[in-house]
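>>> sharing a sequence plus its predicted fold:
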Amino acid sequence: MPSTFDKFTWEIFHTIFDYLKTIDLLYAFVKINPYVNTILHSYPRIQLNFKSMKKSTFYFICEHIHPNQIQSLVLSDDEYTPGQIKLFMSLLPLIQFNNLQHISIDQIADGNLLCLMLSHLENNVRIHSLSVNSELIDINIKNARSITDILTTLPSLKYLSFIDSSLLITLRQPLSKVTHLTIYSCLFNDLRIIFRWIPNLRYLKISVPFHDDILTSDHVLPHLSSLIIKSQSSMLFNQLENFLSFTPSLKHLTLETMGEQAMLDGRRWEMLIKTKLPYLTEFALNITPEENDMTADGVLSHFQNSFWTIDKHWQMACLISTMTQTCVQLFSVPQFSPTDSWYPPEEGFINHSLNHYLFHEDCTHLRVSHFPSEILAPLFFKHIRILSLECTTDNIDQIQKIVDLFSVKHLKFGSSVRCRPFNDLLKYAPNIYQLTMDRKTLVQIIDSPPDDQKVYEQIKKLNVEDTILNKDIDQICQIFPKLEHVSLSVKEREDIFPIFNGLHYLTSAIVSWTHPFNTSPSIIDEYLNQNSICTDGTYRFHASSLHVWID
């Protein structure tokens, strides 16, 4: 019998699909009738982001989509979904993805698997964006050359984000179409080679590890308009001036680095911008200088003339050492305004601006060391996502006077901190879903008076920073029954089993134990399989630590 859906054209359905998340699209339309199924499987603009996804949802999506529908794909082997990438490749090999335009591969640890994945994309004419990021991977020279050779077969590749500059210098053919490049670990010395092979850059973002490289260039980048450098190495102003003389079209510059005292000189920055960067419209600095005798006002006064305040509208601030009254950090606001603050403001350092900038307005992580007898006006924090209580709290009013609790998502307790109004705190902060604490604080919550509420279903993530006891596990399961992720340490290996058995909503876990220190992988694999905790190998295990993506 025909349904109402049969009256709609494919174009109408596809327009509706454009406004739906993939999982909502599939749950709503899959298996309605053959006509709708045909339209659904012809839809070519599916965006898949599997990062932190529940495994049941992952399998449902993989079962009901066709590879040629997927336009964008994000895969991740992070702490919440270890083994996801290999599992996905076993279900839907990338060689079938002839419509794929964007792919992001995050935290992959296997160089051979990465090489296999990219080989499936070889000569793909649609790929225009590729991102590979990992802190764990080790790629040998053979695989490195294979990977870079594959990159040169992607004729539409425009956006490239890659692990390490040492891989890109193995290029043997140019990537002339690439205009946007991000390198997660880049040595300054490698840039000379990279610029020769990727000559048409418009956007460059690099993170530089601690190294003794010198920032130099002998290659003009005529099209580069955006440059972002985050460096753990120290930088000299002369080196920076020389490098920027090869970027005449730059419109956006962001620089985060350590450097010599000259990097604090506003007059020198003004001259550099006027003479070498005439098109610059966006500018952000975060400079940690070597030991110096510059006062904050002495530094900031040279960023207060009409060039900075009227022509460019760029505002600077300083972090001051209250002991020496010298500048220990120069930064642009709001771009590098600190998001992590103490209440009351900690002794030793203070943020300073000649324009009375409201630093607390940018704070998203607040650490409370104590509650003074009088509230420090006008400090009220409106945008706190992480609240760290480093002191005992006796009543909820103390917190409400300084923080908008509605914005808090993650609550942390310092070592052995007691929070007597825990129930009230969660009542007035209904969006808290993550807790971090030590065992003493956990026990204090567990042992709260019997008339208190003892079930906290809003909590989805729990991190306990020291070892819990076997007797704690049942109480954790009762008090936090809706936990989806835990990070715990136990004494005995057998103590991990009640965690998996008692938390029925658990989707991922990080658990470690102290005895026995070394466990055979076969023991863990057998337990996970026999108890249907993880039957497809999506876990990471070493010695006495287990990361698992739960069935």
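That came through fine.
>>> CA atoms for contacts and neighbours, from now on please.
Noted.
>>> off-centre distance for stretch 409-425?
Centre-to-centre, stretch 409-425 and its host chain are 25 Å apart (Cα atoms, centre = their mean, to the nearest Å).
>>> what residues does it touch?
For stretch 409-425, the external contacting residues (Cα atoms under 8 Å, 6 or more residues apart in numbering) are 385-396, 431-441, 444-445, 452-453.
>>> tell me who's in contact with L264.
I287, P289, V299, L330.
>>> first-to-last residue distance for stretch 45-63?
For stretch 45-63, the first and last residues are 17 Å from each other (Cα to Cα, to the nearest Å).
>>> what lies in contact with it?
So stretch 45-63 is in contact with 18, 21-23, 26, 69-76, 78, 80-81, 91-92, 507, 549-551, going by Cα under 8 Å, 6+ apart.
>>> and here's the other structure:
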Amino acid sequence: MSNTMIPWLCLLPVEILHHIFDCLDASTILFSLRCTCRRLKTIVDSYDRYVLDFRSISKSDFQLLCCLINPRKVKSLILFPKDETSDQLELFMTYFRIQEFTRLRSLTLIEIEERQLKVLLKRFCIPSLTSFSFKLGKYDDRRTNTTATLLSSIISQANLHHLNLELRSTRIEKMIWPAQCLIKYLKIGSCDEFSQIFTILRCSPHLQTFVIKFSSYVDDTIISLDSFRTSFQQLTSLTLENLRANVNNLELLLSSMTSLTYLKLIGLGHFLNGNRWEQFIQTNLPCLKKFELFVQEWKDVDYTSVDIEAIIELFRTSFWIEHKKWFFTCETIELWPRVIKLYSIPLCISTLTYEPESNKISSSTFYSIINNDMSIMDNIDTIDFKFSKFTLDDIQQQQQSLHGPLFRRITNLELDYYVQPIPNWASFISILVDLTTVTQIKLTGIRIFQAHPNIITDLSTLLQQACSLTSLDICCNYDSRRSKLTAQDIYSMTPSHVKHLAASIKNLNEVKICLTKLQHLLTARFFYRSSSFSNVVVEWLEQEKAGSSYFVGAVFTKVWLVQSNNQFKLVRIGNKRIKLTVDH
């Protein structure tokens, strides 16, 4: 028997290995597994279900991946030419003839400039797509009609079932919907007319899930009387976000969707009447199984605890508690007593500004809220802490009542230091939030901007606990001319697992020090007071970060970095020297 140990992975059948590959990113498959042994190389070369996700990648890995991948074996593609990687799209098109992506089923374009859209969509094999997601970055009003025409062509494709459009309503309203659109899932990021919803529904007999985010102004009038008599039985799930509408018109809209099993409403208006909701749901939405609500209402006088109890009492009937088992909380904040919130439990919103319990006047039909039931916050992925609202008593009270993190699924954490934080604030955050799930952190406030040493020390400790953190923003929304943050401040706060950094920094010379120290970064963006040393930094980048894409301006610098260990990766895996070949 040979003394050589064969890795168990190499013994698995090809079909099982391909299923394992389905759970891995393309870089891991091509850079690591492909170089392990000859059998795995052969199996990798036969794999044809790659997902290319370019949202977080170094420039060197991007180029290497483009060299290794066969476009005919890609089923999903995500392009994200954000500010630091603005040349990603141009580079991508130099490596590929886009027509070669013949098996592409899902295409996601994020922050694409409107001028680039026509070139891209004319080249991709659009008829093969089953899913298309698009977020427009830089607009060009001269191309409004062109964009609408291109998108109209896409939605008429027979295989397209999933569509996500995040762009201004001026583009969406000019689209021409085919009479028999086959889309089953539709999300639009900007809508300003109820009539547009009816138009889409009339043309979409297969639409099952509809997610709508309204513009700041909503025309909720329903002009055609025929709309009242139309029933859209195909629709089973509806989400309305940023809703500002007359409750009568909202009821007219919803009464045409009698097959709904799921309804989510997030907005501002007169939607607090539990008795009215009960009667409407019983009469018009008999199939509704899940109702999620987060609404706010303003009035000219302060709300009191009596007002809160009067509102929540209408949600304590047997219909809500026993039959539907839907629970609600009503609250107001002492600092803003003219605004009242009514929301279902668990919270259905994804973004929350945290308020200490001592600032609230609230009442709930959900008894477990008193015991800090953790599940009520599981839909929250972004949370903002403003330390100006906290007292030491708030922290001590919360620490005593919690038996585990209240926020268990946070990915985006925002910390605002407009005042000096109270003692033990860092431990309070680590108790309240499960930091292991956080991938993005944004720091703002004058105390950080002025490089307050105690805060920087505490932050360095806190950020190290966020083991999944990939993106860090340090005071980028401030006037960069006032920043006192040095390179040492920045790199002392930045953990080694952070890949994307944006920061306001004292001056341009400090940028070189940061980039020298933070070798693990994939992208970086720095803001500083106006400088005349840009030529010096350009020369340094050309010499020390050769191959990187960059822009050095008078007040900011952005870099898409080539990692220094990339050449090593090309030729050495473990103790073996291996040549990575391109098999197009």
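Okay, I see it. Computed from a predicted structure; not experimentally measured.
>>> now a PyMOL select for only the buried ones of the contacts of stretch 409-425 of structure 1.
Per 16 or more other Cα atoms under 10 Å, the buried members of those correspond to this PyMOL selection:
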select buried, resi 385+386+387+388+389+390+391+392+393+396+431+432+433+434+435+436+437+438+439+440+441+444+445
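>>> and of the contacts of L264 of structure 1, the nearest to D362 of structure 1?
Comparing the contacts of L264 of structure 1 against D362 of structure 1 with Cα to Cα places L330 closest, at 16.6 Å.
>>> returning to that earlier point: okay, and which of the contacts of L264 of structure 1 map to helices?
Using DSSP state H, the members of the contacts of L264 of structure 1 that fall in helices are V299.
>>> looking at the contacts of stretch 409-425 of structure 1, which are in helices?
Cross-referencing the contacts of stretch 409-425 of structure 1 against helices under DSSP H gives I396, R439, K440, T441, Q444, I445.
>>> tell me roughly how far whichever strand or helix holds N248 of structure 2 lies from structure 1 on average.
For N248 of structure 2, the host element (DSSP states H and E) is helix 247-254. Mean deviation of helix 247-254 of structure 2 relative to structure 1 after superposition (mean Cα distance after the TM-score superposition for structure 1): 0.7 Å.
>>> and the helices in the stretch 401-550 of structure 2?
Taking DSSP state H, counting those that start in this stretch, the helices of the stretch 401-550 of structure 2 run over residues 425-432, 446-449, 453-465, 487-493, 508-517, 534-544.
>>> and the second one, how far out from the chain's middle?
Yep, that's helix 446-449 of structure 2 we're talking about. Using Cα atoms, centre = their mean, the mean C-alpha position of helix 446-449 of structure 2 is found 26 Å from that of the whole chain.
>>> can you list the buried residues in it?
Across helix 446-449 of structure 2, burial judged by 16+ other Cα under 10 Å covers I446, R447, I448, F449.
>>> do the same with the fifth one
Neighbour counts over helix 508-517 of structure 2 (16+ other Cα under 10 Å) mark L508, N509, E510, V511, C514, L515 as buried.
>>> again with the first one
Of the residues in helix 425-432 of structure 2, those buried under the neighbour-count criterion (16+ other Cα under 10 Å) are W425, A426, I429, S430, I431, L432.
>>> show the buried residues in the contacts of stretch 45-63 of structure 1.
Buried members of those, scored by 16+ other Cα under 10 Å, are 22, 26, 69-76, 78, 80-81, 507, 549-551.
>>> which of those fall in helices?
T22, L26.
>>> which of the buried ones among the contacts of stretch 45-63 of structure 1 fall in strands?
I70, Q71, S72, L73, V74, L75, S76, W549 (DSSP state E).
>>> how about the fourth one, what's its match in structure 2?
When the structures are aligned by TM-score structural alignment, the residue of structure 2 matched to L73 of structure 1 is L77.
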